[in-house]
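Asker: Output the structure for:
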Amino acid sequence: MTTARDLLIVTMDVGTGHAVEQGNLSLALAGAELIDLVESSALALDGDRIVPGTQPATGDRLLDEAASSLVREEPYESAEDWLWRRGRGLSSAYLAALETEGLVTRERGRRFPVRTGRRALVDSPDRRHAEERLASDEPVLAALTAALRIRDESADDLPEVTVDAVATVLATVGDAVTELEAVRQRRTIEDAAFDNVWRGL
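Answerer: Modelled structure (predicted):
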């Protein structure tokens, strides 16, 4: 299991009780990939720059795809740029992978036995692993779920991350999610103002 897969599973788990915006989730998934690649020595961070290392096969198709897409020429890519580039549509890719593996299914309607568009997790060892990791307050998953507002903990309540590169990625994820939220709010305000103008004509 990868951190990104665990993160998607816990965000889908109905027990969390929070809807997560797909853009926010995609940014966090890209950050989760970076962290797993740091921990596998596939890359290192020089400040906020991603310096590629060896490219060992991880056994996970999407994580291997992430490793192969690293910029391998100086001045390299910043962690922030990686999140925005790699994160585009990433939540859909992970969801499709889980569905292909039978870990996610489309729910059937209550009145009619046809599949709805809503997806649900099936009971599986992968789901239990992700839930146990979240319940154990594992620092990386705890920080990522906090960035997505799945948990209502403040930064002071989170378990400490001791690896500098991982802490840098987590801070970058938090900043990117906050920036995306701000853009979303501005658009909502602008759309409301536009609607008010039309009503006044």
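Asker: Going by C-alpha atoms from here, please, whenever you check contacts or count neighbours.
Answerer: OK.
Asker: just checking, what packs against the longest helix anywhere in the chain?
Answerer: Secondary structure assigned by DSSP state H gives helix 164-200 as the longest helix of the chain. With contacts defined as 3 or more Cα pairs under 8 Å, 6 or more residues apart in numbering; DSSP states H and E, the packing partners of helix 164-200 are helix 22-39, helix 79-86, helix 139-147.
Asker: go with 10 Å
Answerer: helix 22-39, strand 43-46, helix 79-86, helix 139-147 (3 or more Cα pairs under 10 Å, 6 or more residues apart in numbering; DSSP states H and E).
Asker: Before we compare anything, build this one as well:
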Amino acid sequence: MTTPRDLLIAAMDQPTRRPVERGDLSLALAGGELIDLLSAQAIRLDGDQIVPSHPPAMPDRLLDEAAASLVREAPYDSLDDYLWRRGRGLATAYLDALEADGQLTRQRLTHWTPSRSSPTVLVDSPARREAADRWTSDEPVLAALAAAVGIRDKPTGDSPGVDDDAVATVLAAVDDALRDLEFQRQRRALDEAAFDNIWRGG
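Answerer: This next block holds a predicted model:
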């Protein structure tokens, strides 16, 4: 399995205080892709620029797509550019991939409901158990990405840390992108509230 798939499984498996926003999850999945590409030596970082190498065959179709999507000549992708571009709709792509691989199944409804699609649930599989093992071991990368999207609490000083500078740089870029996305949501909500007040004569 890969970091993005493990993160998605954790997001579906773990109880949360609030639902995980799909946009937040998509940005974190894109960050997980970069971390796996770093681990495979398919990319390196030059500051905040992503410099591709000649990647080995990746064990995952979506990671192959991620590697193929990178700009291969200077000026290269910045971390921020990649996260926003690649992250668009990425949670849906990973859900579809899990379903295509038999990791998800559609739950049978007790009665016919033409207006609603059947919810998807994780099946008991080796992939799900591997993700659960990585989760319970507090593996630092998965823990940091999960905390970024609100699946778990932020790591404390006693938590194992990330000791790779490039990985830490990617995680910081994910945090920055998530803060930007939340700022955009808040600004949109304020704009909509102001517009509503105009129409109400407030």
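Asker: thinking again about what came up before, and the longest helix of the first structure against the second structure, how far off on average?
Answerer: Compared with the second structure after fitting, helix 164-200 of the first structure deviates on average by 0.8 Å (mean Cα distance after the TM-score superposition for the first structure).
Asker: just to revisit the earlier point, out of the helices and strands packed on helix 164-200 of the first structure, the one nearest Ala182 of the first structure is which?
Answerer: For those, proximity to Ala182 of the first structure was assessed by Cα to Cα; helix 22-39 is nearest, at 11.5 Å.
Asker: Would you mind getting the average deviation of that closest one from the second structure?
Answerer: Taken over the aligned residues, the distance from helix 22-39 of the first structure to the second structure averages 0.5 Å (mean Cα distance after the TM-score superposition for the first structure).
Asker: List the contacts of Arg185 of the second structure.
Answerer: Neighbouring residues of Arg185 of the second structure by Cα atoms under 10 Å, 6 or more residues apart in numbering: Arg179, Asp191.
Asker: deepest of the helices and strands packed on helix 164-200 of the first structure, which one?
Answerer: The highest average neighbour count among these, using mean count of other Cα atoms under 10 Å, belongs to helix 22-39 at a mean of 24.
Asker: by how many degrees do that one and helix 139-147 diverge?
Answerer: Angle, helix 22-39 of the first structure to helix 139-147, by axes from the mean of the first three to the mean of the last three Cα atoms, to 10 degrees: 160 degrees.
Asker: helices or strands next to helix 22-39 of the first structure in the packing?
Answerer: The contact analysis (3+ Cα pairs under 10 Å, 6+ apart) places helix 22-39 of the first structure against helix 3-12, strand 43-46, strand 49-52, helix 61-68, helix 79-86, helix 90-100, helix 139-147, helix 164-200.
Asker: I figured Arg106 of the second structure hits Leu98, correct?
Answerer: No. Between Arg106 of the second structure and Leu98 there is no contact under Cα atoms under 10 Å: 11.8 Å.
Asker: Touching both of those two, which residues are there?
Answerer: With Cα under 10 Å, 6+ apart as the test, Arg106 of the second structure and Leu98 both reach Leu122.
Asker: okay, those two: which has more neighbours?
Answerer: Per other Cα atoms under 10 Å, whichever of Arg106 of the second structure and Leu98 has more neighbours is Leu98, with 18 against 13.
Asker: residue contacts, that one?
Answerer: Counting by Cα under 10 Å, 6+ apart, Leu98 of the second structure makes contact with Arg5, Leu8, Ile9, Thr92, Leu104, Thr105, Leu122, Ala127.
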